[in-house]
Structure formats: C-alpha cells, structure tokens
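Novice: Structure for this input, please:
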Amino acid sequence: MATVDVDQSSAEVEHRPRTDVPVFAVAAGLALAFLLYGAIDSEGFAKTGGSILGWITGNFGWFFVLSSGAFVVFSMFLAFTRYGNIKLGPDEMEPEFSTFSWVSMMFATGMGIGLMFYGVAEPLTHLNTPPMGLAEPGSDKAAHLAMEYTFFHWGFHPWAMYAVIGLAIAYFAYRKGRGNLISAAFYPLLGKRVEGPAGKTIDILAILATLFGSATSLGLGALQITGGLANVFGRQPYGKVAAAVVIAVLTACFVLSAVSGVDKGIKWLSNANAIAAALLVFFIFVVGPTVFILGTFTESIGGYLTQLPAMSFRTGVFGGADWLSGWTIFYWAWWVSWTPFVGMFIARISKGRTIRQFVVFVILIPSLVSFMWFSILGGAAFDLQLREGKDMKAMLDAGVETTLFGTLRSFPLATVTVSLAVFLIAIFFITGADSASIVMGMLSQRGHEEPNRLMVIFWGVSTGAIAAVLLFANGLSALQTGVIIVGFPFLIILIGLCVSLWKSLREEPFESTLRPRLRSTLRSQGREIDELEEDIEELEAIVRNRTQPTES
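Specialist: Got it, this is the predicted structure:
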C-alpha cells in the first residue's frame, strides 16, 4: 500500500490558522493595485501592458512553444509506462465520481467557455486570414490550415498542461498526504522551504494566474452573451456597459454556485451543460451539411496528426511571428494561466484514478470532443462560405463574438438554438468561474478542500471586477495582454512541477507500479513483494546467461 509521507502531524496542521495571511494579503494587494491602476489610468495601463507583452512574446515565444510540446511528451510517457499503474491515492482507494460526471466536470471547467466563443470564430478567421499567410484566403488550402491550427490550439497541448499539474497536485495531495497546494508538490525539490517564502510565492503566483485566466474568460463570455442577446432581440450590438452588467450577473451566479460546493452546484451544472452542448451540436450535425461535416472531421484529424510535429515547434523565426504571438502564444499563455485552478480542480475530482486513467481521460477524451465540436460548428460555417456562397467574412468583421449566432441563424429553429447557445455560454462560464473561486480560496487557506465562504465570495467578486476593468481598458486586446503577462512566470512553475513529480515517481516502491489486478492477486496469494523481486532477478539472470556467447 502507498505510504503517506507527511512532515507535520495532523494536530499541528489543524492548530495553524486556516487562512494563510501572507499568501492572501500579498495576492489580494496585487490584485487591488492592478484594479486601481486599470480604473484610474486605463490608457497608461494598456500602454504598459502592451510593452510588457511585446517583450515577452519577442524574447520568449520559443519558450512557450518548446515547453508546451514537452508537456505532451512527458504526460504520455507517464501514462504508457509502468508509472501509469500508480494510483492517485492509496492503492485500495476507489474513484469518488462516476466517469460521466468526472469527464463532464473537467471538460466544463477546462475550456467550455472558450469552445463557445471560438467554435465558429477561430476556424472562420483562419479560413479568411490564413495562418502566417501560408495560403490564399478562402481557398481549399486555407480551409485545411484553418482546421489543423484550430485542432492544434484546442487539442493535446492545452490538455497536457492541465494533466501535468493535475497529476502533480493529486499525487502529492492524495498519495503522499502533503496537502492540496501547488507549493506542496515541490517538496522533493524544495524540502522544508515549501513552508517558507519560496512556497508562498508559488501559491501567490497560482492565485494571480487563476484570477487573470478566469477574468479573461469572463470578459469573453460577457462579450458573447451581449452579442447573443442583441441577436435574439434583433438589436444593434450592445456596448461595454451592457457587458459590465452581464459580468455582474454572472459573477453573482457563479459565487452562489461556488459556495454550494463541488458535490452540488458544480456537479449538477456540469452534467446539465454536457447534455445541452451535446444537443446543440447534434442538432447542427443533423440539420446541417452532415456529409461535409463528417469529411471535415476525418480529413482534419489526419492533417492535424500529420502536421502536429511541425506546428508544435514553429516559432515564427523565419516569418509569421506576429500571427503566432496573437494566436498560438496567446493560447499557450491562456492555458497556462488556467492550469492552477483547472489542475487543482481536476485533482480534487480524480482521487482513486490511476495515472494512466487520468492522462487518457484528461488529454485524449476532451481533445476528441473538441475536434468533433470544431468540425461540426466550424464545418457548418465553412459549408456556408465555400459551398453556399454566404459572405461569412462580413460577419467576422462585424465582431467575432457574434459569429456563432450568425451561423446558427442559417439553420432551422434559429431562435431556439441561439437562446440555447446564450444559456450554454452563461452556464459554461459559471462552472469554470465557480471552480476558480473555490481554488483561489483553497490556495488562500492552506489547501482546505472546503474554503471559507467569505473567501470564495471575495475571489469571485475580484474576478468580476478585473474582467470589467480589462474590458473598459482596451476590450479583447487587454484581456489577451493580461493573460500572457501572468501566464509567463507560471510556465516556469509548471516545468518545476514536472521535475518534482518525476523525482518522486522514481522513488515509488516496485509494488506500486504493478497493474492493480496483479497487486491484488499477489496479496490474495499471500506473496511478499520481496519474493517477487527475487523471482524477477533470477529470471533476468537466466536470460542474461542464455544470451551471452559461449566459449568455443
């Protein structure tokens, strides 16, 4: 059985104050300073942010690209070697949630709101403005590139980032008993220093990354909801004031959901979201260009897998750097900024799973669902432009947040589907933001799985306030700038987590790396693990002797 390796007794931990005052005070102070700067001098705020952004993307774009590819390789290695048999918890622990609820919650939390915003907008944008100018706009080659890069931005790479941080947190929290904090996962590298300034700095950065990542999503969601409401009621697009009102309403909703806990609000909303999203895309698949969508999915999967190595390491050094900064680097930074709360949340709901189950379900299943999502919504939009002759570029020029609704208007029951889409955007955001609020509360209160409600409310309201400031500062551009700036330092923490996890996994006892069925069989037969290792050594010696050349 896995041993629990704890440096402090439970009694000592319980007698410490629940709130980690230095972590909370510094994180809250920095968030407040950001709010005041953005509110008082929005023009200067946008200019400063743009300068920092240019420096990061100009000097460290290669770092984002190289690191994201390494996360994919590392997570797959862990899954498909003997380490994949290790459980995230004691060997006898069973999963807490059903597979459907588990996948629904991780998917809704991981990127649900982004899929709604970019489901039509990204493929259509790349079709009409091909990546790095590698094709003629609106051509067949542009269509290939559009879907391949869309799959690239939403497939294995982002989910691998979630997987490595989720694995590290779950492994150290539930198998090693070190606590539900990101800093706790650095114990093999930092030792007792995880309790000092180094560990607290890690948790502060995690809070800030979570805050900006979820604020960016809230801003995108608010823009799209206002666009959807204008579409439903046949009005001109609403302005920033309407978006701020939407942010306030959504903030109140996700705070209420968050204080109800994971087992109630988040679980129920995630399951409802999964069903409603499936109904929407299934309807478009049936009433839309079904054969064209199936062909788009099949061909795009092949193109994505074929071009994956080249896309994974393209930095733009020979051209196309501006496009990569605006799309690929933005996405990698956005996903990195989401990793603290998505990773902690996925870890929280994955107790009792093996590393192999975790990686397969966290990377492969959501990626496949994302590919289907973009093939249906993006494929339907492609059909309207390439085969039906509809001017989809004009719809893009009117605002990327309205492209989904414009596409839905081209099919039957448009009012129903547009209304359902607005509902989905709201619920997708609520399920993501309430998870973020809980995680920021956990990070502020020493990893407690049920943080104080006032703490959850504070971080939820802060998320809404920062989203509003970013929108008024410079709209979508400011949202992207903020998330890349905060995501950059946290990328270094992600790399450190991989090193720490690998160091600890290599020290796992031999028994833990055996398949669960073999472990239970050995125990039922009363075999000692030492005896098994002796048998294996004897067999290896026999094989070596047989393969050595004999003397003539």
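
Novice: all contacts plus neighbour counts: C-alpha atoms, from now on.
Specialist: Will do.

Novice: and the most centrally placed residue in the chain, helix, strand or coil?
Specialist: In the chain, the C-alpha nearest the mean C-alpha coordinate belongs to residue 110, at 4.1 Å (CA atoms, centre = their mean). At residue 110 the chain is in helix, as set by DSSP: H, G, I helix; E, B strand; the rest coil.

Novice: Please name the nearest non-neighbouring residue to it.
Specialist: residue 342 (6.0 Å; CA to CA, 6 or more residues apart in numbering).

Novice: now the one you found: how far from residue 144?
Specialist: Distance of residue 342 to residue 144, computed by CA to CA, to the nearest Å: 31 Å.

Novice: For the host helix or strand of residue 496, name the packing helices and strands.
Specialist: Using DSSP states H and E, residue 496 maps to helix 453-505. Using 3 or more CA pairs under 8 Å, 6 or more residues apart in numbering; DSSP states H and E, the elements in contact with helix 453-505 are helix 21-40, helix 42-79, helix 156-170, helix 187-190, helix 197-232, helix 240-259, helix 330-348, helix 414-444.

Novice: Please give the structure of this sequence too, so both can be compared:
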Amino acid sequence: MKDVSKVFWISIVIAIVFVAWGVISPEHLGSVMDVTKSFFLTKFGWFYQLSATFFFVFAIFLIFSRYGKIKLGKDDDVPEFSRPTWFAMLFSAGMGIGLLFFGVSEPISHFVSPPIGEGGTPEAARLALRYTYLHWGFHAWAIYAVIALALAYYKFRKDLPGLMSATLYPIFKERVKGPIGITIDVVAVFATIFGVAASLGLGAQQINGGLNYVFGIPNTFTTQLIIIGIVTILFILSASTGIQKGIKYLSNANMTLAIIIFFLVLFLGPTVFVLNLFTHTFGEYIQNLPSMGLRIAPLYPERLVWVQGWTIFYWAWWIAWAPFVGTFIARVSKGRTVREFVLAVLIIPAVVCAVWFAVFGGTAIHFDYNEGTNIAGQTLETALFYMYEQLPLTNVLVIVTLILISTFFITSADSATFVLGMKTTYGSLNPNTFVKTTWGIILALSAVVLMASGGLSAMQTAIIVSAFPLTLVLFMMCFSLVKDFQKEIKEKKKKMKPNL
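Specialist: Take a look at the predicted model:
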C-alpha cells in the first residue's frame, strides 16, 4: 500500500466516524446539520454570491487574456480524447443526474413560487427559466473551469501531482507536502464525498419515484437502500475497468440516451412555444446576468429565504462538486490550450443546459399554465414522470429515462471513485482497484446516512459546510495560476528576445 497517501487514511477515519454517527443517531445528526445550515446561509450567503461571480469573471478574463495560448501539457502534446467524447464525459460527470431530477421540478417550482412577484403568471414563467439558467449556467461551469484548469496545468505542464494542494505550490512552496497540503487535500476529499453523495441520494429517490409511478413499487427508504446497493455494485464493477473503458463507454451511452429523450420531449410537446420561450428567456438571462448573480434581497426577508434555499445552495453545491468534476475534466483535457479549454467548459455546457431546461421546464410550464394540469403539485422526484403523462409515448419516455438515470448514477459514482482514488494516491492517474472500491463503498454509505438523517435538507447542509473552506482554496488557486502564467509569459519573451 505504498501508493496510498496519508490523505487516504485520515479521510477514511473521518468518513467512518461520520457514517457511524449517522447510523447510531440519525436524528441527532439531522438536528445538528439543520442548525449548521441555517448558520452558514444566514451569515455567509453574501460570501457564496460574491465568490461565484468572481470565478465567472476570472474565467472570462482568461479567455481574452494573453495566457490563452498556453497549453495544458507540453508544447507537442495532443488531446487524448476526441471532442464529442470529451463533451460526453463533461456532461456525465458534471451535470448528469441533476438535469433529470431538476429538469422539470426546478422551473415548475419557480413558476408557482417565483423569487419576485406572484406565481402562475407569464412573468413568473420567464423568471422561472431565467433563474434556472442562472443556477445551471455560466457561474456553475466557471467554477468547474477554474479548478480544472489549475489541476490540468500543474499536472500536465508542470509535472506536479494531480492534487489540489499541488496547485498552491507557487504560494506555499515545499510546505504543500506537509500538514498544509494534507489539510487542503482532505478538505477536497470531503467536499467531493458530500457533493457526490447528495447527487446519488437524489438519483436513488428519482429512480424509486419512477418505479413507483410506473410499476407501483413502494416509494420508501428501504427501496432506495436496495437501489443504492444494486447501483453501488454496478459502478464498482465499472470503476474496475478503468477510464478508457467503463467511464468512456457509459459516457457515450449517456449522451446518446439524453439526446433521444431531449428530442422526443421537444417534438412531442409544444415545440414552437418552447423554442420561443427559450429565445426570449435566454436573452433576458444574458441581459440580467450581473444583477441576478449578486441578488440577495436583504430588505425582503421572504425573498431572502428563496435566494438562500436555491441560489446560494447551488453555488455551494457547484463548489463542493468542483474538486470531483474539476479533477475529472482535468484528467481528460490534456493537450488543450487555456483558451480552448475555458471556452469549451464555460460556454458550450452552459448553453446546452439552458436549452435542456427550456425544453423540459418550458413544456411543464405550458401544460400547467395553458391546460390546467398540476405538474407543480407533484414531488421533486415525480414531476418529470407526471409531465410525461401529458405527452404521447409516455411509457417509452419513462423507461428510457429510468435507464438514463441509472447510467448517469453509475457514471457519476464511477467517476467519483476514480477522482477520490487520485486524490488519495499522490495524484496517480490510475489508482488501484482497492482504493476505488473503498471509496465506492464510502460514497454509498454517506448517501444513505444523509438520506436517513434529513433527506434533501441534510444533503444541503453537508454541501454548504464543505464548500466554505474549499472556496478559500479556490481563491488561492486563481492567484497561483496567474502568478505562474505571468512567469511563463516572461520566460517566453526572454527566449524570443534576440541577443545583441
């Protein structure tokens, strides 16, 4: 076990303590987490808002800066994966289950309970999609882009380990190899565990909701335990095949199924209405992006609660997911330039996410507003399936969706075990099966504990708390990047300067 780092053993001990706490006293864990969530949302909401906006602005700066031509690798390195496969991996790791879980449920929730004004109105419909674009758009992908860029740059160009701590070498120098570096990497590990565990919990709930809706299988905690158990076995088997097989093939399958479902919903539903709605609301999103991204509403307590429960939670979720998604994106992005990388990671997925939510959320809003259905009255995990009832080919849509949720579930967990393995084996690009299997079990147990101790609320707490120290690390990563980029540009100019 020489390839296993101290970060592995420290993280495993803390994870076991957390899981044991949840098993022995889930009610106590749940109450502690509720108090903690309230504290962070009340006291540090402004911090998450400003942080997300900073990372977005920083990503834009990198696109137009003189650093854009710097390659994430040696000057003669070429990309390992084709662009289509690369994009498929981005979506499977970064947004998979969430697109299906929230595709209908978030826009329709905002439609009946908007951040401003009265629900159920045309204005509420526009706000619903605008704020959904905000939560899943440029800010989210900017966070991923920044951390992935730093990890890829230091791993492939500077030949440092693929660890969060290694990206801070320009600041701490050799001290990153001691307690400071270990602390940073442990923080990243736990942000990954909680961020991914929350998504796995949501996936299990939606699979259960779909099975209940179609086959009458009880929608209970026990059923969700069985689902997590089955999927855990599947993603551990997938993880053992390595990134070139399991994750790659599943990612391409996910993309194919997602495209099929997308076009079925678009063309079976109110196509023209949805396309018009997307065009209008996406333009409003771009126009109002600065004010929406910084909105807190301190003078309106009822609006502040909405911002805390949705926008601030999302910023924390993306930050918590950033070590996982960022490490994975970095791993598959060798050979790209800084400009190509940031453009691809920031813009293309954000636009595709907006189109996805416009089609699914817009279709649901159309039925509730124009035909008096009650999609908004369903639970978060069943709203999608209730919307399918309003469309032709309902059974086909449901079955394909359940398959896609399951494969997204497997791919996300598979990718997470790979990333956690990298973080706890000195940045190894091929962590051994024992390490990945161990993290697979920990992820599954953490998801179960969060579900048992408070469901979505407990998941939100774990995400918000773990994201706080990680945000500080991300700020330092930005500083390190700029410092080394400037150094590289100066060295390049010095080499090009003719000798007199």
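
Novice: Would you pull the TM-score for this pair?
Specialist: Once the chains are overlaid, their TM-score stands at 0.97 when taken by TM-score structural alignment, normalised by the length of structure 2; 498 aligned residues with a CA RMSD of 1.5 Å.

Novice: before we move on, back to that, list the residues that contact whichever residue in structure 2 pairs up with the residue nearest to residue 110 of structure 1.
Specialist: Residue 342 of structure 1 maps onto residue 325 in structure 2, with residues paired by TM-score structural alignment. Residues in contact with residue 325 of structure 2 (CA atoms under 8 Å, 6 or more residues apart in numbering) are 90, 93-94, 144, 148.

Novice: now with 7 Å?
Specialist: Residues near residue 325 of structure 2 by CA atoms under 7 Å, 6 or more residues apart in numbering: 93-94, 144.

Novice: Tell me the spacing between the alignment partner in structure 1 of residue 251 of structure 2 and residue 427 of structure 1.
Specialist: In structure 1, the residue paired with residue 251 of structure 2 is residue 270, using TM-score structural alignment. Going from residue 270 of structure 1 to residue 427 of structure 1 by CA to CA gives 8 Å.

Novice: out of the two, which sits in the busier spot?
Specialist: residue 270 (26 against 22; other CA atoms under 10 Å).

Novice: which non-adjacent residue is nearest the more buried one?
Specialist: Spatially, and ignoring its direct neighbours in sequence, residue 270 of structure 1 is nearest to residue 105 (5.2 Å; CA to CA, 6+ apart).

Novice: got it, and residue 187 of structure 2?
Specialist: Residue 187 of structure 2 sits nearest to residue 470 (CA to CA, 6+ apart), 6.6 Å away.

Novice: What lines up with the one you found in structure 1?
Specialist: Residue 470 of structure 2 maps onto residue 490 in structure 1, by TM-score structural alignment.

Novice: Could you do residue 157 of structure 2 as well?
Specialist: Per TM-score structural alignment, residue 157 of structure 2 is aligned with residue 175.

Novice: Could you give the number of residues near that match?
Specialist: So residue 175 of structure 1, with other CA under 10 Å, has 24 neighbours.

Novice: Check residue 495 of structure 1 too.
Specialist: Other residues close to residue 495 of structure 1 by other CA under 10 Å number 17.

Novice: Same question for residue 28 of structure 1.
Specialist: Neighbours around residue 28 of structure 1, by other CA under 10 Å: 19.

Novice: Aligned to it, what sits in structure 2?
Specialist: Aligned partner of residue 28 of structure 1 by TM-score structural alignment: residue 12.

Novice: before we move on, what about residue 393 of structure 1?
Specialist: By TM-score structural alignment, residue 393 of structure 1 lines up with residue 376.

Novice: List the contacts of that match.
Specialist: 108-109.

Novice: SS state for it?
Specialist: Look at residue 376 of structure 2: counting by three-state DSSP, its state is helix.

Novice: quick one: it from residue 384 of structure 2, how far?
Specialist: Taking CA to CA, one finds residue 376 of structure 2 at 10 Å from residue 384 of structure 2.

Novice: what sits in contact with each of the two?
Specialist: Counting by CA under 7 Å, 6+ apart, residue 376 of structure 2 and residue 384 have no shared contacts at all.

Novice: Tell me the residue in structure 2 aligned with residue 74 of structure 1.
Specialist: Aligned partner of residue 74 of structure 1 by TM-score structural alignment: residue 58.

Novice: Revised request: answer the last question for residue 333 of structure 1.
Specialist: Residue 333 of structure 1 maps onto residue 316 in structure 2, by TM-score structural alignment.

Novice: Now for that match: which residues touch it?
Specialist: Residue 316 of structure 2 touches 48, 463-464, 467, counting by CA under 7 Å, 6+ apart.

Novice: Residue 302 of structure 1 matches what in structure 2?
Specialist: Per TM-score structural alignment, residue 302 of structure 1 is aligned with residue 283.

Novice: how many neighbours does that match have?
Specialist: Burial of residue 283 of structure 2 is recorded as 13 neighbouring residues (other CA under 10 Å).

Novice: element containing it?
Specialist: Using DSSP H and E, residue 283 of structure 2 falls in helix 271-287.

Novice: Mean distance between that helix and structure 1 after superposition?
Specialist: Compared with structure 1 after the fit, helix 271-287 of structure 2 shows a mean deviation of 0.7 Å (mean CA distance after the TM-score superposition for structure 1).

Novice: Now do the buried residues in that helix.
Specialist: 271, 274, 277-278, 281-282, 285 (16 or more other CA atoms under 10 Å).

Novice: Can you name every helix or strand that it contacts?
Specialist: Packing partners of helix 271-287 of structure 2 (3 or more CA pairs under 7 Å, 6 or more residues apart in numbering; DSSP states H and E): helix 122-136, helix 338-371.

Novice: contacting residues for residue 190 of structure 2?
Specialist: Contacts of residue 190 of structure 2 by CA under 7 Å, 6+ apart are residue 466.

Novice: What's it aligned with over in structure 1?
Specialist: For residue 190 of structure 2, the residue aligned by TM-score structural alignment is residue 208.

Novice: same thing with residue 338 of structure 2?
Specialist: For residue 338 of structure 2, the aligned position in structure 1 is residue 355, judged by TM-score structural alignment.
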